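Q: Here's my sequence, what's the structure:
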Amino acid sequence: MTPDVLISKLRTLQDPQADIALLQGGIGCDSVTGKEANFVDFLHAEMQALGLNPDRADFLPGRPNIWGKRAGNGQTGTQGQSLMFAGHTDTVHVRGWEDNWPNDPRQSPFAAPEIDGHIWGRGACDLKGGICASLAALRLLDRAGITLANDLSFAFIGDEESGEPGTGISAGAKDFVDRVKAGQIAVPDFTVYVEPTKLDVYTAQIGFFIADITVTGKSAYFGTPEAGVDALKATHSILSEIWSHADQLRALPEHALVGPSDILVTSLNGGGYIAVPGDCTLSVIRKLRPGEDLDTAVEAFESAVRNAPVDPQIRVEIAYPAGRDHPHGGSPIEIDPAHPAALSLVTCLKETGVKEPKINGAPYWSESPFWVTQIGCPTVYCAPGDISVAHTFEERIGVQDYLDSIRAYALFMARHCGVAMT
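A: Purely as a prediction, here's the structure:
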């Protein structure tokens, strides 16, 4: 089958109503972090229907991952490699959603109405659109009678999102890569992680760490301030050093795809009632460019904090609450932007109707480092949806982009895995 014939066949045989119904069904599952099982139950049924023989296992009690594989036919001499599609099953919270949309079809975050060419709801773009598109793409290949020569697998994991107490530490990804390392799951040759990219192909992403700083002095009545040790004054000195450190980071060379390094103070709490402030807390988040080492970045940050001129009686403690693939945070990562599979995916997007897809970088952190550094699998982000509306009351996904992505994924599956001769 020639490329043009295959592309035409995919377009002719696509069932938009069924594809939209699949996404609406997925959004209809409340899978706020901690409730991933609701969506996993839905995915289990869909993956069984596709002959993926899904397996599922809890990474924490009552919180399962799910994965499955369509084995290639193993035809000797057929070109192609194995491929995985991956994504996280959890979404951020829905607090305030209903109050934001009173007497509106969007009032329920799980209703998934289609309005003005978009499907609305929590998880629509982050990232149930990508998950459903990947499964719909395999269904489209089946409808077209395409048999893949090499393995196509799917892995959908929980605990990627942060914001719910005691969650958001990539517990699902950690469990998944442990199973890969143990030989329970095969390492694919390439992975597409379906974070929203507006259908660009992201070969790089930022890294990060979050630091919570506690500054402790000694409170005293305002009339006798000499009896106290001012934590707020010490915090002022620490802030000055952090902002100076940020200036130094922004002066470093920028990364071509994700821009400069930076550090941002995100919160500050302190003070006392008619008293010398005895304690103060602040939080910062550090953005790392690919190529930066997280341990080195932490060391430089702590050096800036410790170098602040403060009263020797001041106690400063630093905690790192958001360990992901690294105890202090999430590593930056990149693969070669000219990786053949990444370029092939861009070509498939173009040929199936996506306008001007390009190689780009993620201004967010997600879980590709678990694939790239821990199991040695080149990984990109690529999916419909706009990250700028994720986590907001405006979360939605364009219907046309979603449908286009299904054909592009299907074409990429065929080209990367190879098509078995009949």
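
Q: can we go C-alpha only for contacts and neighbour counts from here?
A: Will do.

Q: Now do the SS call for the residue most central in space within the chain.
A: The centroid of the chain falls nearest to residue 366 when counting by CA atoms, centre = their mean (3.3 Å). At residue 366 the chain is in coil, as set by DSSP: H, G, I helix; E, B strand; the rest coil.

Q: The structure of the following sequence is requested for comparison with the preceding one:
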Amino acid sequence: MSCDLSQRLLDLQDRDADIALLQQALGCESVTGNEANFAPFLMSQMGELGLAPKSAEFLPGRPNVWGRKPGSGDGPTLMFAGHTDTVHVRGWSEKWAGTVKEDPFAAPLINGEIWGRGACDLKGGICASLAAMRLLERAGVTLRGDVTYAFIGDEESGEPGTGVSAGVADLVTRIQSGEISTPDFAVYVEPTCLDVYTAQIGFFIADVKITGTSAYFGTPEKGVDALKATHALLAAIWRHQEELALGPKHDLVGPSNILVTEIKGGGYIAVPGECELSLIRKLRPGEDLDTAVAAFEAVIDAVAVEEGIKIRISYPAGRDHPYGGSPVEIAPDHGDALSLGRCIQDTHEARGKIAGAPYWSETPFLVNQIGCPAVYCAPGDISVAHTFEERINVEEYLAAIRAYALFMTRYCGTNE
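A: Below is the predicted model:
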């Protein structure tokens, strides 16, 4: 029956309507902080699908949108979730001036790919999940279980005062209060090239400020050199990285690491009185953020610096944890993850393998805080997200629609 249904879904798919849906979504600019510009479009599309959509602000002027397609009542609840915000488009128009790509929200179709900000990260996944429900309706399929949708803001960082996962935190609160049904399994539609990610890295970002005393270059003995102290700290951090690289490795996401991403310091013909550095630490699933931070701080504390040097460390990127984002995983042989992979293989033979996310997103809120097994799975290539090259392959996007529809039937069951 599944082979017959897969072919039926292919025969019934309205390619033009599915492509238009994504192009219209990309036309709704929703850079982090402006999620409200995308919400009415989602409300309209979800209303047409009978999802009884609801919306509420997680912060003033910034709404989440959610909805539910009830089944016959004797099946499990499947959730599709994804963030509505995108990264900024500063420099995009200048990069593509005079070409059809100049407008980052025009969504041109070029050589089988749709270009624009949010194409893969992650409006392609959002639209594929909605189009899948529309495809099941065209096929006359009635599900036994419920399918819920949660489209949330504030996932992306980069805009001042934003990017702390306030949207998903609000969603979790509403689930815990019973306002929104607790899902039994969730697909978060971050781009995976249609593989199924059962594991993801964690992270923390540390900003380190080193303060000494500036002095005129002719009398350096009156100063305390912050840049020299920073050199010693960097050497210790890089030794820490070598130890991490030689340590345990996760089968899907590899070893832990620590990467210095920025250094600022120096003075004009003077002993440098201040220096700042930033770094990011990758955590494997199974590592604890508190333990990783403590180990990093022990490395810093062990460095012998000149008297008069002060070191201050801050952690600016708290997500589900005050220090950063927790790593998370479900079993790589989780039955529902494998089932989703098989549905993808039915529609796109080259995809559907179990893998790990080399990025951090918001499934820790679902797995750890409400106990819902969750995976990442969506069309699109993460390597072009956040760049001026952001785009999505149309055939992969269309295959995702059919795969999601097929998975809904297998997971929720049908009345046929």
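
Q: quick one on the thing from earlier: tell me the counterpart of the residue nearest to the centre of the first structure in the second structure.
A: Using TM-score structural alignment, the equivalent of residue 366 of the first structure in the second structure is residue 361.

Q: now residue 309 of the first structure
A: Checking with TM-score structural alignment, residue 309 of the first structure has residue 304 as its match.

Q: picking up where we left off before, helix, strand, or coil at the residue nearest to the residue nearest to the centre of the first structure when sequence neighbours are not counted?
A: Excluding the flanking residues, the one nearest residue 366 of the first structure by CA to CA, 6 or more residues apart in numbering is residue 160, at 7.4 Å. With three-state DSSP as the basis, residue 160 of the first structure sits in coil.

Q: What count of nearby residues applies to residue 160 of the first structure?
A: Residue 160 of the first structure: 23 surrounding residues under other CA atoms under 10 Å.

Q: wait, it sits on residue 169?
A: Yes: applying CA atoms under 8 Å, one finds residue 160 of the first structure in contact with residue 169, separated by 6.7 Å.

Q: Helix or strand: which one has residue 58 of the first structure?
A: strand 55-60 (DSSP states H and E).

Q: Give me the contact list for the helix or strand that that strand is followed by.
A: Remark: after strand 55-60 of the first structure, the chain's next helix or strand is strand 63-70, criterion DSSP H and E. With contact meaning CA atoms under 8 Å, 6 or more residues apart in numbering, strand 63-70 of the first structure is reached by 34-37, 40, 43-44, 47, 51-59, 151-158, 172, 176.

Q: buried subset of the residues you listed?
A: 34-37, 40, 43-44, 47, 52, 54, 56, 59, 151-158, 172, 176 (16 or more other CA atoms under 10 Å).

Q: Aligned to residue 316 of the second structure, what sits in the first structure?
A: Per TM-score structural alignment, residue 316 of the second structure is aligned with residue 321.

Q: I figured its match was touching residue 169, is that so?
A: No: with contact defined as CA under 8 Å, residue 321 of the first structure and residue 169 do not form a contacting pair (9.0 Å).

Q: Common neighbours of the two, please.
A: Contacts common to residue 321 of the first structure and residue 169, judged by CA under 8 Å, 6+ apart, are absent.
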